[in-house]
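In: coordinates for the following, if possible.
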Amino acid sequence: MKTLSTLLLSALLLLSGRIYATPTAADTLKGQKLFIQHVSQSVCNKLNEEEKKKPLNKLSPEEGQALLTDVLQTSMQDHIDEMAAIMKANKVSKPRKFGEMVGREVVVVLLQNCPLSQQLFASVGVSAMKDKPTIAPEEKPVLMLVSAEICQRLDTENAKSAISSRPKTERKQVIENAMQGAMLKHLEALSNYYGLKQIQNNSHMETVGRKIGLLLADQCPNYLMQMGLDEVTEN
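Out: Here you go, the predicted structure:
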């Protein structure tokens, strides 16, 4: 079962990692960190205002992507003078490349500090997957037993101490334990649906893991986002 849960973790990391663009740059320019904080706070404020008009979890992936694009662009524009000053002071010769790098870092900060952004990015990221696995109607209730159990176990852990504030190695262990426990608890239901031979098939379980990841993106996206963040940032 340890191997089974490890396969599931690997599959989920693969899924969560696809939500992100390329990793953020390790080196920052003078003033860049503060600028990123200003822009990300502006984005989060705008999302909070939009939430008052219509719950963001009710938006379609297309609506969510359009909203994210709009608030990111307008927030950058709100701080365009600050951005220009940074580029001038640091003699940035490729403004477009700099803007793309800043945009990626703003997204990472948002996912760490702005809960409203997590569901939107999860929805958009999952929707953009080209090889997204299909969950059969009769399969979904079985998988939801596992995904709901994972979310519940992680919620319990998070109530003890914020998972996002723990060391990276501890976070990974907590998530793996939650997955292993959920799989063990519902192993009979999984075996009845897939068959024991398929449960022991690594390739098949990777696909199952990705399907569970899709459900987690809807049920408790904050933990899926944290997994993705750990893949693209240093602890």
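In: could you use CA atoms for every contact and neighbour count after this?
Out: Noted.
In: now residue 129, nearest residue through space, not along the chain?
Out: residue 18 (7.6 Å; CA to CA, 6 or more residues apart in numbering).
In: try residue 190
Out: residue 142 is the one closest to residue 190 (CA to CA, 6+ apart), at 6.6 Å.
In: also residue 42?
Out: Residue nearest to residue 42 in three dimensions, not counting chain neighbours: residue 75, with 5.7 Å by CA to CA, 6+ apart.
In: the one you found: how many residues sit nearby?
Out: Neighbourhood size, residue 75 [other CA atoms under 10 Å]: 20.
In: what residues are up against it?
Out: With contacts defined as CA atoms under 8 Å, 6 or more residues apart in numbering, the neighbours of residue 75 are 39, 40, 42, 43.
In: which two of the residues you listed have the greatest separation?
Out: Within the contacts of residue 75, 39 and 43 form the most distant pair, 6.2 Å apart (CA to CA).
In: my read: residue 157 touches residue 164, true?
Out: No - taking CA atoms under 8 Å as the definition, residue 157 is not a contact partner of residue 164, at 10.8 Å.
In: tally of neighbours for residue 126?
Out: Residue 126 has 22 nearby residues by other CA under 10 Å.
In: tell me the contacts of it?
Out: Residue 126 sits next to 19, 132, 214, 217 when contact means CA under 8 Å, 6+ apart.
In: mind checking which of the residues you listed land in helices?
Out: Secondary structure from DSSP state H places 214, 217 of the contacts of residue 126 in helices.
In: report the buried members of the contacts of residue 126.
Out: 19, 214, 217 (16 or more other CA atoms under 10 Å).
In: between these, which is nearest residue 88?
Out: Relative to residue 88, and with distances defined as CA to CA, the nearest of the buried ones among the contacts of residue 126 is residue 19, at 32.2 Å.
In: so how far is residue 228 from the residue nearest to the closest one when sequence neighbours are not counted?
Out: Computed as CA to CA, 6+ apart, the closest residue to residue 19 that is not its neighbour in sequence is residue 125, at 4.4 Å. According to CA to CA, to the nearest Å, residue 125 stands 11 Å off from residue 228.
In: what about residue 70, neighbour count?
Out: 14.
In: is it in a helix, a strand, or coil?
Out: Secondary structure for residue 70, judged by DSSP: H, G, I helix; E, B strand; the rest coil, is helix.
In: joint contacts of residue 39 and residue 43?
Out: 72, 75.
In: related to what we said a few turns ago, most neighbours, which of the contacts of residue 75?
Out: Compared across the contacts of residue 75, residue 39 has the highest neighbour count, 28 neighbours, by other CA under 10 Å.
In: so it touches residue 76, yeah?
Out: Yes - taking CA under 8 Å as the definition, residue 39 is a contact partner of residue 76 at 6.1 Å.
In: one more sequence to fold, the one below, so I can look at both together:
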Amino acid sequence: MKHFLPLLGLLLLGWATCQPVAAQATDTLPGHNRFARLIANSLCTRIQAEGQRQDLEKLTPKQADDLFLRLMMTSMSEHASEFTDLISAGKRRGLSSNKIGHDMGETAVKMLSVDCPGSMKLILRTSSAQKGLGPKGQQSMNNISEEERAVLQPMADSVCVQLSAEDARHPLKAMTVAGRSETMSKIMQTTVIKNMPALMTVYSTEQLGNKESMEAFGIKLATLMMSKCPTYLIMLGEDAKKKR
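Out: Predicted coordinates:
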């Protein structure tokens, strides 16, 4: 099960363009990060508002793609003058408008993923995210029954709370890759064991002992964590990428 947490982290890292993820963005072009932050904040507000109007988890990949693009374009137009200034500054440095826009988009999406957990409901529905999970992953993520959700959501919330508390005591970012993996695995395993009676109300003994069933369970749990504490899954994704 634990192997699917870094998988979703990698998926989130590469979601914006389905290309290998660049190193963490630096403000090499003055104003780049500031503008990306404006777009991320605007997107967060718009996605949350959209979530009040419709159930984002029920969107088809095409509907999610179209909605995200529309919200991105609306957010960009809201800050058109700032973007024009950024393009002009980039051109003076020999950068094309396409590269500036692409890099800004990647930075904004990563900021959005980390700082706006609610956006995950839309991001995980996009065609890029669905493709990254593969057929089995898609089936698991998209088929969480109400009975499962009632058991898994409190577990996901608990894991996020425990990770946040551990992060406050011993910053996870400062740990080694092995240290982070051990810490997160321990919290996951402890949570699963503690909630075994509840799990047995939705999964049979045979399912709990079956590798494929537990892989599906891991994807479902990680999916629910995505909307609460994506930062930690992103860390695992970054760690998994380093090992490749």
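In: what does the superposition give as a TM-score?
Out: The TM-score (TM-score structural alignment, normalised by the length of structure 1) is 0.71; 212 aligned residues with a CA RMSD of 3.5 Å.
In: can I get the contacts of residue 75 of structure 1 in CSV including distance to residue 113 of structure 1 and secondary structure?
Out: Output for the contacts of residue 75 of structure 1, formatted as CSV (distance: CA to CA, whole Å; DSSP: H, G, I helix; E, B strand; the rest coil):
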residue, distance to residue 113 of structure 1, secondary structure
39, 12, helix
40, 9, helix
42, 12, helix
43, 11, helix
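In: what strand or helix carries the counterpart of residue 188 of structure 2 in structure 1?
Out: Superposed on structure 1 with TM-score structural alignment, residue 188 of structure 2 falls opposite residue 179. Taking DSSP states H and E as the criterion, residue 179 of structure 1 maps to helix 168-185.
In: and that helix, how far from structure 2 on average?
Out: Average distance, helix 168-185 of structure 1 versus aligned residues of structure 2 after superposition (mean CA distance after the TM-score superposition for structure 1): 1.6 Å.
In: rewinding a little: between residue 125 and residue 228 of structure 1, which is the more surrounded one?
Out: Neighbour totals were compared for residue 125 of structure 1 and residue 228, and residue 228 leads with 22 against 19 (other CA under 10 Å).
In: map that one across to structure 2 for me.
Out: Checking TM-score structural alignment: residue 228 of structure 1 goes with residue 237.
In: do you know how far the residue of structure 2 most remote from its centre is from residue 85 of structure 2?
Out: Ranked by distance from the centre of structure 2 (CA atoms, centre = their mean), the top residue is residue 92, with 34.5 Å. Distance of residue 92 of structure 2 to residue 85 of structure 2, computed by CA to CA: 11 Å.
In: between residue 125 and residue 228 of structure 1, what contacts are shared?
Out: Common contacts of residue 125 of structure 1 and residue 228 (CA under 8 Å, 6+ apart): 18, 19, 20.
In: just to revisit the earlier point, let me have the buried ones among the contacts of residue 126 of structure 1 in JSON lines, adding distance to residue 12 of structure 1 as columns.
Out: Formatted as JSON lines, these follow (distance: CA to CA, whole Å):
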{"residue": "19", "distance to residue 12 of structure 1": "11"}
{"residue": "214", "distance to residue 12 of structure 1": "9"}
{"residue": "217", "distance to residue 12 of structure 1": "10"}
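In: show me which of those residues is closest to residue 25 of structure 1.
Out: residue 19 (17.4 Å).
In: got a list of what that closest one touches?
Out: For residue 19 of structure 1, the residues meeting the contact criterion (CA under 8 Å, 6+ apart) are 121, 122, 124, 125, 126, 228.
In: widest-spaced pair of those?
Out: When CA to CA is used, the two most widely separated members of the contacts of residue 19 of structure 1 are 124 and 228, lying 14.2 Å apart.
In: follow-up on the earlier one: ok, now which ones touch the match of residue 228 of structure 1?
Out: Residue 237 of structure 2 sits in contact with 5, 6, 7, 8, 9, 10, 11, 12, 13, where contact means CA under 8 Å, 6+ apart.
In: if you rank these by neighbours, which is first?
Out: Neighbour counts for the contacts of residue 237 of structure 2 peak at residue 12, which has 28 neighbours (criterion: other CA under 10 Å).
In: how far away is it from residue 126 of structure 2?
Out: Separation of residue 12 of structure 2 from residue 126 of structure 2 (CA to CA) stands at 11 Å.
In: do residue 178 of structure 2 as well
Out: For residue 178 of structure 2 relative to residue 126 of structure 2 (CA to CA), the value is 31 Å.
In: ok, the two, which is more surrounded?
Out: Neighbour totals were compared for residue 178 of structure 2 and residue 126, and residue 126 leads with 23 against 10 (other CA under 10 Å).
In: please enumerate the helices of structure 1.
Out: Applying DSSP H to structure 1 gives helices spanning 2-17, 32-53, 61-78, 80-89, 95-113, 115-128, 140-160, 168-185, 187-194, 196-199, 202-219, 221-232.
In: now render those as a markdown table, adding distance to residue 24 of structure 1.
Out: Output for the helices of structure 1, formatted as a markdown table (distance: least, CA to CA, whole Å):
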| stretch | distance to residue 24 of structure 1 |
| --- | --- |
| helix 2-17 | 13 |
| helix 32-53 | 12 |
| helix 61-78 | 17 |
| helix 80-89 | 18 |
| helix 95-113 | 6 |
| helix 115-128 | 17 |
| helix 140-160 | 26 |
| helix 168-185 | 17 |
| helix 187-194 | 38 |
| helix 196-199 | 37 |
| helix 202-219 | 22 |
| helix 221-232 | 7 |
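In: and the ones you listed: which comes nearest residue 25 of structure 1?
Out: Among those, if distance is taken as CA to CA, the winner is helix 95-113, at 7.2 Å.
In: list the helices and strands that closest one packs on?
Out: Using 3 or more CA pairs under 8 Å, 6 or more residues apart in numbering; DSSP states H and E as the contact test, the elements touching helix 95-113 of structure 1 are helix 32-53, helix 115-128, helix 221-232.
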